[in-house]
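Novice: just the structure for this:
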Amino acid sequence: MANTASARKRIRQTATRNERNRARRSRVGTFLTKVQKAISSGDKAAAQAAFKDAQPEIQRAASKGVMHINTVARTLSRLSAKIKALGATAQA
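Specialist: I've put the predicted structure just below:
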């Protein structure tokens, strides 16, 4: 149990940050799911639109420290490649 005022404040701050980070992580997951569903449906336009909406949210998670910057870069790169591949298979 916290004995000092500063320790009690740190507990409050940690709880608040924990809630915010959990909400951010959940929001990123929702956006990623939307992109994945659009990719699996094979609709390139919908996938691009979902990716365009998801990208700033995922970047924001990295800037806030919820996700590592390299994880974000890798995720965006892979999603982009999958969307690009949709167009290649549709044209072939």
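
Novice: CA only for contacts and neighbour counts going forward, please
Specialist: Fine.

Novice: buried residues in the longest helix seen in the chain?
Specialist: The residue-count maximum for a helix in the chain (DSSP state H) belongs to helix 5-41. Within helix 5-41, the residues scored as buried using 16 or more other CA atoms under 10 Å are 21, 24-25, 27-28, 31-32, 34-36, 38-39.

Novice: one more, please, to line up against the first structure:
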Amino acid sequence: MANSPQAKKRARQNEKQNAVNKARRSRIRTHIRKVEEAITSGNKDAAVAALREAQPELMRGVTKGVFHKNTASRKMSRLSARVKALA
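Specialist: All right, here's what the predicted structure looks like:
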């Protein structure tokens, strides 16, 4: 347990940032799920639109430190390939 004032403050800050990161991660996963649902339904237009909405969310997650850059790039690459294959 945190004893010093600075450790207590750091614990409070960590809780707040944890909540922010959790919400951000959840929003990104929701966008990815929408893309995957559109791919599953076979609707290419909806999949492309969902992918366009998901990309900035993923990259924003990278800049905010929620995801590693390569992780986001890998996810975008795989989703893009699946959308492209819908033809």
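
Novice: ok, back up a step: with structure 2 superposed, average distance for the longest helix of structure 1?
Specialist: Compared with structure 2 after fitting, helix 5-41 of structure 1 has a mean deviation of 0.5 Å; criterion: mean CA distance after the TM-score superposition for structure 1.

Novice: could you export the buried residues of helix 5-41 of structure 1 to TSV, including columns for distance to residue 62 of structure 1?
Specialist: As requested, those are arranged in TSV below (distance: CA to CA, whole Å):
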residue	distance to residue 62 of structure 1
21	11
24	10
25	10
27	13
28	10
31	15
32	14
34	19
35	18
36	20
38	23
39	23
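
Novice: tell me which element the nearest residue to residue 32 of structure 1 once chain neighbours are set aside falls in.
Specialist: Spatial nearest neighbour of residue 32 of structure 1, excluding adjacent residues (CA to CA, 6 or more residues apart in numbering): residue 54 at 6.7 Å. Counting by DSSP states H and E, the element that carries residue 54 of structure 1 is helix 44-63.

Novice: how far off helix 5-41 does that helix point, in degrees?
Specialist: Per axes from the mean of the first three to the mean of the last three CA atoms, to 10 degrees, the angle that helix 44-63 of structure 1 makes with helix 5-41 is 160 degrees.

Novice: after helix 44-63 of structure 1, which helix or strand is next?
Specialist: Following helix 44-63 of structure 1 in sequence, per DSSP H and E, is helix 69-91.

Novice: mind checking the SS state of residue 2 of structure 2?
Specialist: coil (DSSP: H, G, I helix; E, B strand; the rest coil).
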